[in-house]
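1. turn this into a model:
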Amino acid sequence: MNATSLNSQPNADAHGHTRASRAKAIAAITLGNGLEFFDFTVYSFFATTIGTLFFPVHGALNQLLLAVGSFGVGFIVRPLGGVLIGAFADRAGRKAAMTLTLWLMALGSAMIAFAPTYAQIGLAAPALIVLARLVQGFAVGGEVGASTTMLLEYADDRTRGFYGSWQFVSQGLNVVAGALLGVALSSTLSPEALQSWGWRVPFVIGMLVVPVGVYIRRHLDETLEHAEDVDMAAPVTEAARPLREIFSKHRAALVAGVVTTIGGTAANYIVLFYMSTYAIKILGLPMSVGMSAALVAALVTAACSPFAGILSDRFGRKRVFGYSRVLLVAVIYPAFMMIHAMPTVPTVLAVVAVLGALVAFTAVPNIVMLPELFPQSIRVTGMSIVYCVGVSIFGGFAQFFATWLIKLLDNPLAPAWYLIGCGLVSLLALPLIREPAGRPLD
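-> Next up, the predicted model:
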């Protein structure tokens, strides 16, 4: 089909995408991305059980440290996955890269689902868990850049914030799915059954990402204008070209993007994932309450994300980003004080709901800005590097840092200081970024 016939379709944009095709793309990319993040993040909800079975060290807090530390291990290889899979996406196309990440994510889930425990095979058990997390981290490192870029490339100059917000909606929805499953399992199974086999159920379900994800993404239109046939046997060589361009011509965007990502990713992983563990281990609440807290935070975040994207389209990414992040920094310490002083179910759920809304309004314009910093030929690679570096250190190990600070300072409010520090640092780079809202993407 030629350009004239494409652009003659009703409601078609400059790329020939009709309103209906763009709506289908949002649904396909969001569902597929959510399935992958379900696999990756459900590990967090069962960190206490996994810690007991695979890291039998002395003390419950030490077990938790090792469990959340292994969660963070998956983030170490995110930048590598972002570079290699990002370069593949910038050559072979976004669809090919997202299909590859689906298969890798399913492999990691299978390794965890069927892993023998420490009691069965000794030190090989935690080693297998760590290896599985590395595979999953590598996959997600490439998925985020490819899927976010594809969402923005389906949008026009006035709707990129709204389209890009669905990346964060998909992350929120996967937390909802994981938390609902966690609540169901912890409520219906005995503690013995949950520890024996129940915790494996989410990872078995997560293996379904391959047939479902491949099917729903099969009919997407490729948004890369000049996709090539790339030899997957030499991904490192293929990654060299975009890397040279990024580090020679886009160093300022690279640094600014990483710094702005620090605050949002720290808040995201503390509020959406760590608060459930905090409620169980620090506040002494039942596991079902911890899962419910994660469910409420994720529901609020997913519901608020499209509105955050629309606001960033109307008033600018930087303005929405800046105001919401300052507000989050201001309320995070009082929020932790409140739930520690009144560790009741209504208080915990109300606090995480407020924090979840603030996370949406600060993280959505941030993640939308990242691919807007780079031209199409290196967009996935650039966005992946920026996002993965920031997330790998300050997001993936946020739970470890929070738990370590509690132990070091003997202060249950210590996680709030971590979020405050990350939030303030992330604001420093905002003046270095030109407002991208409303400007042509290419």
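2. contacts, neighbours, all on C-alpha from now
-> OK.
3. biggest helix in the protein, by residue count?
-> helix 124-154 (DSSP state H).
4. buried residues of the helix or strand just after that one, list them for me.
-> Where DSSP states H and E defines the elements, the next helix or strand beyond helix 124-154 is helix 160-188. Buried residues in helix 160-188, counted by 16 or more other C-alpha atoms under 10 Å: 160-183, 185-186.
5. how about stretch 286-305?
-> 287-305.
6. out of the residues you listed, which sit inside helices?
-> 287-305.
7. give the contact list for the residue nearest in space to the middle of the chain.
-> Here the mean C-alpha position of the chain is nearest to the C-alpha of residue 171 (C-alpha atoms, centre = their mean), at a distance of 5.8 Å. Residues in contact with residue 171 (C-alpha atoms under 8 Å, 6 or more residues apart in numbering) are 33, 34, 37, 38, 302.
8. could you also give me the structure for this second sequence? I'd like to compare it with the first:
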Amino acid sequence: MNDATLSATAPIAPPAATRQSQFRLIAACSIGNALEMYDFTVYSFFALLIGRLFFPSDSPYGSLLLAVATFGIGFVMRPLGGLVIGSYADRRGRKAAMTLTIALMVAGTLCISLAPTYAQAGVMGSLVILAGRLLQGFSLGGEIGASTAMLMESGEVGQRGFRVSWQMGSQGIAALIGALTGAVLYATLSPQALEGWGWRLPFLGGLLIAPVGLYIRSKLDETHEAEPDAPSPLGTLMREHGAKVGLGILSITAGTVGMYLVVFFMPTYMIRVLKMPPSLSLLSGCATGFTMLVASLVSGRLADRLARRKRLVLGALLFNIVAIVPAFWLMTRIPSVPLVLALSVVITAAANLASTPMLLMLMEMLPASVRASGLSVIYSVGVTVFDGSSQFIVTWLLAKTGNPLSPAFYLVVCGLISLCAIGAIREQRVG
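-> You can find the predicted model right below:
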């Protein structure tokens, strides 16, 4: 059987009650991640404005550097959140951990949406923004492991790729909605209104979905119950699966860095480097967000059908390593909105075709007793070390070298790291 082998029998359509249950499961597990990604998207798209309001500086890049550094510092809390909440999910269950994470997300978003500016409260306003990002980072550090584990463990084995694909697909929906919101605000509000109060509206709007998320998560059935005398999940994880965790951290580097730079940093790049108007540059977020959604769902279907998933992951990664530098070169030589959108879509599509198979490979190489902890640690440490600093590093490189291809070179390095790590992972299929 090869990678192109399809299932010999067509899946039997589930009854209405099962479909409704699966819909509720997907919505409940995806909504927290989507809310966090929405806030990340909005923060990224308003980074220039937030920099001026909360981190004033005489340098053209100074305020932006401080703004993206605050964006990145939220990642510092992710490993701690991954350790604490991931372990909690393996000891007390996925449902309890998911309820905790969405409550923490709401608290962090509230801090950002209500923070007084530097002109109003001095450094205190900057600290409130910082506190909000730290809360968000701690929350998402544990969210990804608990919710993705529940998606994998619920329902039929032959459809777990489709269920897990919504974890990444929800990020695409969030990026799309966040970019559309930013584009509408930039197009309809005056600069004075946008700076005075308009930038707060997307964050306040994101809070409206939180009660829905809390409610539907409270109605889920638990998928994992630990033995009363089970040892510490973290101790077991590091003692028996430490090498797998290390490979997992390196393997996700390219995909996650690519998402944060191409989806979230691209609007800033279009404004600052390519000199495009903010309202048009935000179309990049809309295009890549929609692409993330579609490519993730296609990826999930492929993951359910292919006998071996690793080759799909490697093929998509190789494509992006080869294509990224020529893509950025074309953007800088022909800085037109259609071209930038087209190239961003191609790069995003290739990256997300590998997203679901990669998540499944990571979870299937870990037993259920440490699955949430393992994925939480892998994801949170990986995005902290590489992604949290990516926007700051790329902004610094652009400022120091003046080379508009700096983001592409950084992405190539991350791609090569992931390529080596994925090649060393032994693919496993568990029931």
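9. ok so, going back, give me the mean deviation of the longest helix of structure 1 from structure 2.
-> On superposition with structure 2, the mean distance recorded for helix 124-154 of structure 1 (mean C-alpha distance after the TM-score superposition for structure 1) is 0.9 Å.
10. and that helix with helix 160-188, angle?
-> 150 degrees (axes from the mean of the first three to the mean of the last three C-alpha atoms, to 10 degrees).
11. what helices or strands is helix 124-154 of structure 1 leaning on?
-> Helices and strands touching helix 124-154 of structure 1, by 3 or more C-alpha pairs under 8 Å, 6 or more residues apart in numbering; DSSP states H and E, are helix 19-45, helix 60-76, helix 78-92, helix 94-113, helix 118-121, helix 160-188, helix 345-372, helix 379-394.
12. off-centre distance for that helix?
-> Centroid displacement of helix 124-154 of structure 1 relative to its chain, using C-alpha atoms, centre = their mean, to the nearest Å, is 9 Å.
13. and it, which residues are buried?
-> By neighbour count with 16+ other C-alpha under 10 Å, helix 124-154 of structure 1 contains the buried residues 125-126, 128-154.
14. so who does the counterpart of residue 426 of structure 1 in structure 2 touch?
-> Aligned counterpart of residue 426 of structure 1 in structure 2: residue 418 (TM-score structural alignment). With contact set as C-alpha under 8 Å, 6+ apart, residue 418 of structure 2 has these partners: 250, 251, 252, 253, 254.
15. one more pass at 6 Å, please.
-> Shown in contact with residue 418 of structure 2 (C-alpha atoms under 6 Å, 6 or more residues apart in numbering): 250, 251, 253, 254.
16. what of residue 280 of structure 1?
-> 286, 287, 290.
17. what sits closest to the last one if chain neighbours are left out?
-> The shortest distance from residue 290 of structure 1 to any residue that is not its chain neighbour, by C-alpha to C-alpha, 6 or more residues apart in numbering, is 3.9 Å, and that residue is residue 276.
18. what's the answer for residue 169 of structure 1, then?
-> Excluding the flanking residues, the one nearest residue 169 of structure 1 by C-alpha to C-alpha, 6+ apart is residue 302, at 4.5 Å.
19. and the counterpart of the one you found in structure 2, how far from residue 404 of structure 2?
-> Aligned against structure 2 by TM-score structural alignment, residue 302 of structure 1 finds its counterpart in residue 293. Here the criterion is C-alpha to C-alpha, to the nearest Å. By it, residue 293 of structure 2 lies 28 Å from residue 404 of structure 2.
20. number of residues surrounding residue 4 of structure 1?
-> Number of residues near residue 4 of structure 1 (other C-alpha atoms under 10 Å) recorded here: 9.
21. now it, what's its secondary structure?
-> Of the three states, residue 4 of structure 1 takes helix according to DSSP: H, G, I helix; E, B strand; the rest coil.
22. distance-wise, check it relative to residue 99 of structure 1.
-> 30 Å.
23. same question for residue 304 of structure 1.
-> Taken as C-alpha to C-alpha, the span from residue 304 of structure 1 to residue 99 of structure 1 is 29 Å.
24. hang on, the earlier thing: excluding its backbone neighbours, what's nearest the match of residue 426 of structure 1?
-> Using C-alpha to C-alpha, 6+ apart, the closest residue to residue 418 of structure 2 is residue 251 (4.3 Å).
25. now do the same for that neighbour: its match in structure 1.
-> Residue 251 of structure 2 maps onto residue 260 in structure 1, by TM-score structural alignment.
26. with structure 2 superposed, average distance for the helix or strand where its match lies?
-> Taking DSSP H and E as the criterion, residue 260 of structure 1 maps to helix 251-269. Its aligned residues in structure 2 lie a mean 0.8 Å from helix 251-269 of structure 1 after superposition (mean C-alpha distance after the TM-score superposition for structure 1).
27. list the buried ones in that helix?
-> Quick answer for helix 251-269 of structure 1 (16+ other C-alpha under 10 Å): 253-254, 256-269.
28. which residues sit against that helix?
-> 363, 386, 390, 391, 394, 395, 398, 422, 423, 426, 429.
29. where in structure 2 does the helix or strand that it is followed by fall?
-> Sequence order places helix 275-281 as the next helix or strand after helix 251-269 of structure 1, per DSSP H and E. Taken onto structure 2 by TM-score structural alignment, helix 275-281 of structure 1 occupies residues 266-272 there.
30. the matching stretch vs structure 1, mean deviation?
-> Mean for stretch 266-272 of structure 2 is 0.7 Å (mean C-alpha distance after the TM-score superposition for structure 1).
31. how distant is that stretch from the center of its chain?
-> 19 Å.
32. can you check stretch 254-268 of structure 2 too?
-> In this view, stretch 254-268 of structure 2 has its centroid 10 Å away from the chain centroid, taken as C-alpha atoms, centre = their mean.
33. how about stretch 349-358 of structure 1?
-> 18 Å.
34. also stretch 384-402 of structure 1?
-> Using C-alpha atoms, centre = their mean, the distance between the centre of stretch 384-402 of structure 1 and that of its chain works out at 10 Å.
35. find me the equivalent region of that stretch in structure 2.
-> Against structure 2, stretch 384-402 of structure 1 falls on residues 376-394 (TM-score structural alignment).
36. other residues contacting that stretch?
-> Taking C-alpha under 6 Å, 6+ apart as the rule, stretch 376-394 of structure 2 contacts 68-69, 72, 75-76, 78-79, 82, 86, 141-142, 145, 245, 248-249, 257, 407.
37. appreciated, that's everything.
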